[in-house]
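>>> Predicted coordinates and the sequence they were generated for:
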Amino acid sequence: MMKKSSEFQNGQITNSINDTTTIQQLSNKTSSSLSSPSPSSSSSSSSTSSSIRRNDKTTTTTTPIRYLGRGLDYRNQSIPYKDDPIERISKLLEQNHTLYTYQYEQVKTMNEIFERGLQQSKNGKCLGQYNTETKTIDWFNYSDVMQRMKLIADGIIKLFNLKPKKSLLGIYSINCMEYTLIEYACYKHSLVIVPIYDTLGTNIASFIANQAELTTIACDTIERLERILEQAQLFHHLKYLIWLKTNDQQITIEIRNKVMEKGFQLYTLKEIETTGADNPIHDDNKPNINDLAIICYTSGTTGTPKGVILTHENIIASITSISIHLMDQHATVDDIMISILPLAHMFQRIGEAAVFIEGGKVVYYSGDIRQLAQEILIIKPTIMLAVPRLLNRIHDTIYSKVRNNILKRWLLHLAYRQKHKYLARHVIRNNTIWDRLVFNRVRKNFGSNIRLICVGAAPLSSDVLDFLRVAIGCVISEGYGQTECVGPCTATLMGDETTGHVGPPLVSCIVKLVDVPEMDYNSCDGRGEILVKGPIVFQGYFKMPQLTSDTLDKDGWLHTGDIGYWSSDGTLRLIDRKKNIFKLQQGEYIAPEKIENILINSQCVQQIFIHGNVFKSMLIAIIVPDLDYIQSLSHQQRLNLQQPLKECTEQQLNSQPLQTNRLKELIINDLKRIGQANGLKSFELPKNIYLRKKLFTIEDGLLTPTLKSKRNAIHNYFTKEIEMLYKELEQ
């Protein structure tokens, strides 16, 4: 079922891809298996193969016209796996039906990535850190980076009593050059890294540290260091702290004394490197493909993080599948990726690794999101990873500037329509008259060189995706996946201009749909829960055997909990969640029933239904208010009622817009008070509400016999009201 590496030769798959074989060549060979059997398709594919090569001196970033997917048949993007109509694989695997686990013979673990990058780049630039003082990029070549990694690796082993293939090291930091240095230093001696994040609360870091029994944690700021010191009693196994930044001037005697008072030892990165230089380890404890590489904690669907166990093989397989799927748009030695999305999650990590493996460059911005727009103009990236919320914001900003100007709005729509004609022919251009008149300003906001944007975390609106592909003039590929399968398991093909789907499976996995009878989804109709299998699927949840068995079945299938269906062209579309849990646009998971169980404690509320979806960044609610209780507060709250609330119609309760509706304001504020008192985050609180006078009942089909909300029924019943609430929020 799994092959260790692969190259198509005369219709067969050999055992390796050597360094003289480009992914472009591979993609041209595989594209013939996707193409319509016409002579013109073959010649088109052939002409493309000579236009872009891995080691070409001409960079892809300055190419104003790119022809995507020549020879590909977008009507047939996935095929049944070994004649099983339920299980599907990428059409790229048509010749052999064998999944990829790695791409290059000499790169089977994370420890071997930089060695190949060094060879491909001929010791070119590798890591860049934006310098806020000089407003330039501080560059470090591959050999310099690898030398520092070696010193850090040997110093860690000497100082912290960590055991290869057994010990874990925590990294509590935003993206920065030193993060990558210490991460790959750990791989040299088969240490397992544990990224730590605290976006879900102050106790999350200690929870992760305790479950992973971390004795050593690296921190990048004084704030994070002090956060650990303030909660020192919660870190039960911690002994050592590492100051992660190269500049150690902030580590004062006072800081060192605080650390000692808490019973910890503090070492700076410089001290670790010096120790490594004085105590070299000549034989690295190199990892095997089945060794653990990362325990990546994900917020998942509850407030308690889950440690996703990933091996070197898992991660390399994911990197391989992405590079091959991107075909001639894969990373090259000429590329610069800007590191924006957090390395505490896997999407950014595998994206950067895919650049390093080809000898490309990664630049870390300052970390101040307020300065990102200015810094990106200097960094001039060619590749970036993004989440829908960022692209939605760009789209909304563009339209906000023309909303009140009829002429500008007309010109924008005209430019979009004219340039979209190229997109429909699988052509990406950024040198048309419409670019000069309208779209170059948009492209300049990305540094003018952007050629590839990969989007994940949540679905992107079709309108936004379509518009930005035209406006920015670059390839935008949308993927779907989970930390449990490292990153994406499906992604849109290069040149596929259609929207509303997340593409076919990648070449390292099988995807199938299974019945969900309680939701009336039947796999025979091409609809059901999405299951994933292959070398990208995780090993289980750390110290959570029951949750592992619930998610990963005995046959190795990952049960995602998402509902999808196969389109006629073999692409996957997301349509529902098996459980009543969903993501907001920014990627935050929402458990609506948990929120409802908390907010029902408001005396203003009799019944409540929380709603949101992946295309919106805020929640709304349908509420049956307790009008008698609110009436008793009317004078105190200055509601200025013209008549008793019980005599008001439902239309009257909702007639005033949100900004002037004192009744809604009163209820929303009370929900906020209750929610905050019970630990709900701001994104878990409804920002607009619809007031219903009549209670939800079993008779009207909105409640089950056990008086639970029938979520699909309520959503369908209030479709117009939900649309109205979101329109008010967008005004």
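All right, it came through fine.

>>> going forward, measure contacts between C-alpha atoms and count neighbours the same way
OK.

>>> Now do the helices in the stretch 551-700 of the chain.
Here the stretch 551-700 of the chain has its helices, by DSSP state H, counting those that start in this stretch, at 592-599, 627-632, 650-653, 662-677.

>>> Indicate which one of those is closest to residue 337.
Residue 337 lies closest, by Cα to Cα, to one member of these: helix 592-599, at 36.5 Å.

>>> ok, second structure coming up, stack it against the first:
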Amino acid sequence: MTDTQTLIENRPPSVATLFLERVAATPDHEAYRYPVPSAAGRGPDDWKVLSWADAARRVYAVAAGLISLGVRPEERVALASSTRVEWILTDLGVLCSGAATTTVYPSTNADETAFILADSGSRVLIAEDAGQLAKAREKRAELPELSHVVVIEEAGAQSAEGDPEDWVLSLAELEKRGAAYLEKHPECVKEQVAALRADQLATLIYTSGTTGRPKGVRLPHDCWAYMARAIQATGLVTEDDVQYLWLPLAHVFGKVLTAGQISVGHVIAVDGRVDKIIENLPVVRPTYMAAVPRIFEKVYNGVVAKAREGGAAKYKIFQWAAGVAREYAKASQDNFRRTGNASVPFALGAKHKIADALVYAKLREAFGGRLRAAVSGSAALAPEIGYFFAGAGIHILEGYGLTESSAASFVNPGEAYRTGTVGKPLPGTEVRIAEDGEVLLRGPGIMEGYHGLPEKTAEVLESDGWFHTGDIGELSPDGYLRITDRKKDLIKTSGGKYIAPAEVEGQFKAVCPFVSNVLVHGANRNFCTALIALDEPTIMGWAAEHGLKGRTYAEVVGAEQTRELIDGYVERVNEGLQRWQRIRKFRLLPRDLDIEHGEVTPSLKIKRPVVERAFKDLLEEMYEGAREA
């Protein structure tokens, strides 16, 4: 048996067990960094540190506090908060109490929050602030099983007026109760953890459905213990790494990273404020981070815009350097695939060295200067953007997984990564491609099923354990997977041709530095159209230099000059497409797609049916009186 097999097959029953083992092994090592506002309230944040022993004291107090409130094994405790260190500590507290965490995005409205709390049967809600508390209070009559709300921010708990039943308490108060309970029952948390079974429910994560109510995905403790050990077994992360974590922890991608960290023992710097990413990177100086493609696209667009603002000469240098980066990345990856050596021809290497001094080094500094690797998941990254970053020395390892597979089913293997693929399956995960091209998965990371929905479970989970992902993909002879599209998103035109919209959208994002979101439409139509939302900072910078200074975003988007600019990029993309794939018409949206309108998920994936409904008039307008082209 290999070391990898031993590590995975001898895994403990739960991440809670792993946490206790980690605390015992390295109590004084740094576990978490988190920001607090500077004393003056101005300037950059101060960053505080928690050791594993510090974290354990708080986790034990939360766990004992929940036990003192009467929470029992496998009962649900909901967590509605943005990404912050308290999210991790309270989640671990829930697991160490024997209960199960129900994750709720803080952006979820009151109606859907109430549905999730009721459907999950959550006994306690841990709410970030007064705003999250207000949602529960508004729907309290619909939540008879919800016995307490714990508010992370003290001010939010103090805003609870008229609370004669002690329904609301602060996190500090819960921890105080837990500390008192531990004095009387000092072994209670360790006993609960020791009693955990691998098949007990650990987490309920509700998928953000594009139609109808979201479904609760039941993930037992073994899913997370397996993921933690499998991530460690890949060797992609070591105990010396510093990971910057900003992803939403209510999403399975963010949560699986916390499991891997406990098994490996590295540092996590945690701050979910997306608007602070650029400011935080030079402070945190991460060696490893994970993100969704939209973040890399925004960075790329920002770099292009900055080069353009520097004048014609600077922009020309950037374009040359970008071309060299892509050529270098493709050459080095191709050579590594053939020979195991990433060397490139001498002339290309010389050009790359010059481009590095002029462009790439500054880009790496913007990421903190120490980034070994970045993992991208949740959606496809346009290969041309991936090649650009790879050639610039920022290695983006694409991965793949779903909520139903505990997130991390595939990841690219270190220096053998291949841009445009999601890599190889994690040790212990099996994959096969069905006759219709659908990717099927089997392994310890696969969900138990959908909560209270046996018929929905049976639709995707076969009796022998194979899970139908709903994604279409291709496997290379040596096991690298390429995802081509969602099965349900494939477009069949009225002429009978199949089109993968994500492929066309990815190509457009790679050539157009002004795009924020793009949706290609054409199901049962005689040609393809596109709805295009522009990145506001980038397009407004361009507008100021092209006679549109002082105009609003909507006015800039509506200007003929802007339409002509984007039309040029559409034509560039069309040149490389088959006739039936080409975008014949497009419309620029008056605003970007966003979470508030329900058009993108919290992990920034487009909800196609929602967008198509919201902009139905624009779509119909493009097809009015149209004939077969």
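Arrived safely. Model, not experiment: these values are computed from the prediction.

>>> Need the residue closest to the centroid of the first structure.
By Cα atoms, centre = their mean, the first structure has its centre lying nearest to residue 457, at 3.8 Å.

>>> can I get the helices of the stretch 551-700 of the first structure in JSON lines with mean neighbour count?
Converted to JSON lines, these look like this (neighbours: other Cα atoms under 10 Å):
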{"stretch": "helix 592-599", "mean neighbour count": "18"}
{"stretch": "helix 627-632", "mean neighbour count": "15"}
{"stretch": "helix 650-653", "mean neighbour count": "14"}
{"stretch": "helix 662-677", "mean neighbour count": "18"}
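
>>> Can you add distance to residue 89 of the first structure and give these back as JSON lines?
Output for the helices of the stretch 551-700 of the first structure, formatted as JSON lines (distance: least, Cα to Cα, whole Å):
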{"stretch": "helix 592-599", "distance to residue 89 of the first structure": "34"}
{"stretch": "helix 627-632", "distance to residue 89 of the first structure": "56"}
{"stretch": "helix 650-653", "distance to residue 89 of the first structure": "51"}
{"stretch": "helix 662-677", "distance to residue 89 of the first structure": "44"}
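
>>> I'd like to know which of those helices is closest to residue 618 of the first structure.
Here helix 592-599 is closest among these (Cα to Cα), at 12.4 Å.

>>> how far is that closest one from where the chain is centred?
26 Å (Cα atoms, centre = their mean, to the nearest Å).

>>> Kindly state which residue of the first structure is aligned to residue 375 of the second structure.
The equivalent of residue 375 of the second structure in the first structure is residue 454 (alignment by TM-score structural alignment).

>>> And residue 172 of the second structure, by the same measure?
Residue 172 of the second structure maps onto residue 270 in the first structure, by TM-score structural alignment.

>>> Relative to the second structure, what is the average displacement of the helix or strand harbouring that match?
For residue 270 of the first structure, the host element (DSSP states H and E) is helix 269-278. Helix 269-278 of the first structure, aligned to the second structure and superposed, deviates on average by 1.5 Å (mean Cα distance after the TM-score superposition for the first structure).

>>> just to revisit the earlier point, and for the helix or strand the match of residue 375 of the second structure falls within, what are the contacting residues?
Using DSSP H and E, the element containing residue 454 of the first structure is strand 452-455. Residues outside strand 452-455 of the first structure that contact it (Cα atoms under 8 Å, 6 or more residues apart in numbering): 329, 382-388, 474-479.
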